[in-house]
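Undergrad: test case, fold it:
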Amino acid sequence: MLTLVAGLVLFLGAHSVRVFAEGWRASMIASVGEKPFKGVYSLVSIAGFVLVVVGYGLARQSPVVMWSQPPVAMRHVAALLTLVAFVLLPAAYVPRNQIRAKLHHPMILGVLVWAIAHLLANNTLADLVLFGSFLAWAVLDYMAARKRDREQALVYRPGTATGTALTVVVGVVVWAVFAFWLHRVLIGVSPLGV
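TA: Predicted coordinates:
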């Protein structure tokens, strides 16, 4: 569990600099330059991600059960929520989509929905630590991002039907690949039981 926690501290810590230390981030970029700062940020994030993957894998070998196994229906709820999360992720990148125009930071909300889905469908301490940490981070990061938007009086361009449709199609296709095949290959669990 220590490896998982260390990975979360590194990964989410690096991704929380704008939440808790925006001034420090700006001064570091000014003093060392944007590319070196992003290089260190990337290395810390990658190291954290590797530790999260290894730590979660180790914790799954000797699971500490926190509550009874959720009902099978929770798998269906989680699948629906992760579908929403997979649509929110490309909404951060597909140009001129209505989802981003309305939500402003859809990727963060996608992480939030993904974390909730996994908390509903899982019952071990490692799940609670991993997905609970991502849920807390997503709430704090979304609040900080919206505050920055207000301070900068940021206006998001309106979306188009084409941009929105492309976002939904990309999200659904990637979700289907992940739900029906890749989750089992990478995580060792088939979320839909297929």
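
Undergrad: use CA for all of it now, contacts and neighbours both
TA: Will do.

Undergrad: for this structure, which segments count as helices?
TA: For the chain, helices defined by DSSP state H occupy the ranges 2-14, 17-20, 22-32, 34-61, 72-91, 98-103, 106-121, 125-151, 161-177, 183-187.

Undergrad: need the ones you listed in CSV with distance to residue 193 and mean neighbour count, can you?
TA: Below are the helices of the chain laid out as CSV (distance: least, C-alpha to C-alpha, whole Å; neighbours: other C-alpha atoms under 10 Å):
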stretch, distance to residue 193, mean neighbour count
helix 2-14, 26, 20
helix 17-20, 38, 16
helix 22-32, 43, 13
helix 34-61, 18, 16
helix 72-91, 9, 20
helix 98-103, 30, 20
helix 106-121, 13, 22
helix 125-151, 19, 17
helix 161-177, 13, 17
helix 183-187, 10, 13
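
Undergrad: and this one, so I can compare the two:
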Amino acid sequence: MTWFFVSVVVFMAGHIVPGLLRGAITARIGHTAYIVTFSIMSLFLLGWVIYEVQHADFIALWPYEIWQNHVTLTLMLPACILWAAAIIQPCPLSIGRKKGFDPAHPGINRFTRHPLLLGMMLWGLGHILPNGDLVAFMFFGGATVFAISGFWRMEKIRARHMEDAEYKAILDGTRRFDLMGIAEGAFGWRDIVLGIGLYIVILWAHPHVIGVDPLAAIGG
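TA: Coordinates of the predicted model:
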């Protein structure tokens, strides 16, 4: 379990330190190189954490039931659609594309300014139930808390690079979370199609990458 905690600390440091030094790093290597390097490093560190979760001592907290996997599969579909929206649509106050935002047509930002983080929250919540051991609970629960806290953190980071009037205008026309935004065109057909495609890819890749087949777990 020691290496699990080490991997988590390094993962957190790998996100906090580059964020604090982002200005200096981008000035030296450029914005694109920073994003690519940060993304590769994040995936590597996440893979390390997942490896340690899989190999940590098993300390059961609650028994496994098949219905728990149905919760995971259900929550992962909207999570994938949210991730797709974060890729396709501009998210000026969160992780994702900053350019191209139109205050008159906020899109996904009318439902949530943070589709990637909200999807991560659903991913974390959905994986807590079928993984009823201590380390998995800390990992998925921590990921959920990390995603929620990122709502406020990302807005503060983006605000540093905006004029006050621009920042206020975006805040006024967007929401951290508002279900009414779904009825107001938050999601386009491309978000849904890409999200479903991503969902299918994850279902296919999960047994090969993680070693667990979600469909087999429910008898599919």
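
Undergrad: picking up where we left off before, and the helices of the first structure: which comes nearest residue 194 of the first structure?
TA: Nearest to residue 194 of the first structure among the helices of the first structure is helix 183-187 (9.3 Å), distances taken as C-alpha to C-alpha.

Undergrad: from residue 106 of the second structure, how far off is the most far-flung residue of the second structure relative to its centre?
TA: The C-alpha centroid of the second structure is most remote from residue 165, which lies 28.4 Å away (C-alpha atoms, centre = their mean). Distance from residue 165 of the second structure to residue 106 of the second structure, counting by C-alpha to C-alpha, to the nearest Å: 17 Å.

Undergrad: what about residue 131 of the second structure, how many residues nearby?
TA: A count of neighbours around residue 131 of the second structure, defined by other C-alpha atoms under 10 Å, yields 19.

Undergrad: and it, how far is that from residue 2 of the second structure?
TA: Separation of residue 131 of the second structure from residue 2 of the second structure (C-alpha to C-alpha): 19 Å.

Undergrad: do the same with residue 40 of the second structure
TA: Residue 40 of the second structure is 25 Å from residue 2 of the second structure, where distance means C-alpha to C-alpha.

Undergrad: quick one: stretch 207-214 of the second structure aligns where in the first structure?
TA: Counting by TM-score structural alignment, stretch 207-214 of the second structure pairs with residues 184-191 of the first structure.

Undergrad: wait, residue 135 of the second structure sits on residue 58?
TA: Yes - at 7.4 Å, residue 135 of the second structure counts as touching residue 58 under the criterion of C-alpha atoms under 8 Å.

Undergrad: aligned to residue 64 of the first structure, what sits in the second structure?
TA: By TM-score structural alignment, residue 64 of the first structure lines up with residue 59.

Undergrad: residue contacts, the residue positioned nearest the centre of the first structure?
TA: For the first structure, the residue sitting closest to the mean C-alpha position, by C-alpha atoms, centre = their mean, is residue 111 at 3.1 Å. Counting by C-alpha atoms under 8 Å, 6 or more residues apart in numbering, residue 111 of the first structure touches 85, 134, 135, 138.

Undergrad: just give the closest residue to the equivalent of residue 133 of the second structure over in the first structure, not the sequence neighbours.
TA: Counting by TM-score structural alignment, residue 133 of the second structure corresponds to residue 124 in the first structure. When the adjacent residues along the chain are set aside, residue 124 of the first structure lies closest to residue 65, with 4.4 Å between them (C-alpha to C-alpha, 6 or more residues apart in numbering).
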